[in-house]
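Enquirer: the following comprises the amino acid sequence and a computationally predicted model.
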Amino acid sequence: MAKVIVMSSVSVDGFMEGPERSLAWHMVDDELHTHFNDVLRGAGAFMSGRVGYELEVEVWPEADADPEAPAPVADFARMWREKPKYVFSRTLAEAGWNTTVVREVDPEHIRGLKELHGDLYLGGTDLTGAFLRQGLVDELRLYVHPVLVGGGRRLFLDEGGLRSLTLAEHHIFGNGVALLRYTFPSDEK
């Protein structure tokens, strides 16, 4: 059964971005990036908000054209271009790179996308919140970086109260980043 999966890097203190949208604290080395690629290769589609999508468009369309690009970066660039993408935005008129603009989070539409594509990988604070509030998230894949950022943008804002999670997997990478993969008990979703 297809799932909606939130996949995000976070600091120990819960930030997905540092001050001024900084991601400089992310500890993505070749091992971790290769893992991301291996996971995302099975994705049916990527989903993001407008800001996340615009940041992706600045990097991924031509990242593999750089002869200095590490192999995992070049691999992901090719994957990113090929995968269907959905950007949730009320202001974006159109999007390129195999991307469809969606105006709102509609549970029926999301169920249809799961049937069409399979697993949907979701990123972004506001979009994650909207999906969580509607009970549309099946799994959380949190990559906890061993840093305290101290400010910025938190991954989880106001997501609708207390919910239980089941730890389905954990792994520590060589750089100290910890994968914590959680699922929602069926009665909690």
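Expert: Happy to help now that I have it. Numbers count the residues shown, from 1 in each chain.
Enquirer: going forward, measure contacts and count neighbours with C-alpha atoms only.
Expert: Noted.
Enquirer: correct me if wrong: residue 184 contacts residue 136.
Expert: No. Using C-alpha atoms under 8 Å, residue 184 is not in contact with residue 136, being 10.4 Å away.
Enquirer: got the contact list for the residue nearest to the spatial centre of the chain?
Expert: With distances taken as C-alpha atoms, centre = their mean, the residue of the chain nearest its centroid is residue 123 (3.0 Å). Residues near residue 123 by C-alpha atoms under 8 Å, 6 or more residues apart in numbering: 6, 7, 8, 47, 48, 49, 52.
Enquirer: against residue 50, how distant is it?
Expert: 11 Å (C-alpha to C-alpha, to the nearest Å).
Enquirer: with residue 84 instead?
Expert: Residue 84 is 15 Å from residue 50, by C-alpha to C-alpha.
Enquirer: cool, residue 93 as well?
Expert: According to C-alpha to C-alpha, residue 93 and residue 50 sit 11 Å apart.
Enquirer: in a helix, residue 100, correct?
Expert: No. Under the criterion used here (DSSP: H, G, I helix; E, B strand; the rest coil), residue 100 is strand, not part of a helix.
Enquirer: A further structure is provided below for comparison with the first:
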Amino acid sequence: MKTVLWATLTANGNYAQSGPENPPKKEALNDFAAQAKAAGNFIVGRKTFEGMQDPSRVSQDEQAGDNGPFAGMDIVVMSRSIQAIPGLTIVRSPQEALDYLQGKGYQTAVISGGADIHNSFLEQDLVDEVIFNVAPVFEGKGLNLLIDAENYRYRNAQLLDCKPLGGGVVQLRYSLER
């Protein structure tokens, strides 16, 4: 199964932190919806999933669940604290998430939402491809995506595509050696 990590970065290389003063760029959100729809699924962390449900942060059309662009998709939430949510699959680890989706016959898994979940997949060498949407904003304090925080490993990447999405957002797509 091909695994695709999808993330938005700031122009100065931080993992983008969205909020009321810096909402996610519409072009990046539309791209995520298209990537998830093409795969039929996405894996997300608990905090990001809860943010996707918060009507004060996202419009009704952007919420995950029965309505909007994610209707009918397999949404896998990775959490150690949530026990069950009707209609969702809750897993405890990256490998459990991939095993679940592979068992359902998916060819591609999209990993989204949260530096912690992204770093856990990267650290376990479970990512085949990354899609970075670079937003036209600089952020003073941000999080980083890491493959190995302690040993400073390097992993070669090959640029597959580079394209503007509009609104100043540029998408970079890389394959990762595994």
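Expert: In hand now; what should we look at? Just so we're clear, the structure is a prediction, and the values are computed from it rather than from any experiment.
Enquirer: make TSV out of the contacts of residue 123 of the first structure and add neighbour count, distance to residue 14 of the first structure and secondary structure.
Expert: Output for the contacts of residue 123 of the first structure, formatted as TSV (neighbours: other C-alpha atoms under 10 Å; distance: C-alpha to C-alpha, whole Å; DSSP: H, G, I helix; E, B strand; the rest coil):
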residue	neighbour count	distance to residue 14 of the first structure	secondary structure
6	24	14	strand
7	20	14	strand
8	19	11	strand
47	26	21	strand
48	23	19	strand
49	21	19	strand
52	16	18	helix
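Enquirer: residue 144 of the first structure: which of those residues is nearest?
Expert: Ranked by distance to residue 144 of the first structure (C-alpha to C-alpha), those are led by residue 8 at 8.6 Å.
Enquirer: give the contact list for that closest one.
Expert: Contacts of residue 8 of the first structure (C-alpha under 8 Å, 6+ apart): 16, 123, 124, 141, 142, 143.
Enquirer: go with 10 Å
Expert: Counting by C-alpha atoms under 10 Å, 6 or more residues apart in numbering, residue 8 of the first structure makes contact with 16, 121-125, 128, 140-144, 155, 179.
Enquirer: in helices, which of those residues appear?
Expert: Using DSSP state H, the subset of the contacts of residue 8 of the first structure located in helices is 125, 128.
Enquirer: could I get the contacts of residue 8 of the first structure in TSV, plus columns for distance to residue 31 of the first structure?
Expert: Output for those, formatted as TSV (distance: C-alpha to C-alpha, whole Å):
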residue	distance to residue 31 of the first structure
16	20
121	20
122	22
123	21
124	23
125	25
128	26
140	20
141	17
142	16
143	13
144	15
155	23
179	13
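Enquirer: show me where the first structure has helices.
Expert: Using DSSP H, the helices of the first structure run over 30-40, 50-59, 71-82, 107-117, 125-133.
Enquirer: and residue 89 of the first structure, which of those helices is closest to it?
Expert: The nearest among the helices of the first structure, by C-alpha to C-alpha, is helix 50-59 at 5.5 Å.
Enquirer: buried set for the closest one?
Expert: 50, 52, 53, 57 (16 or more other C-alpha atoms under 10 Å).
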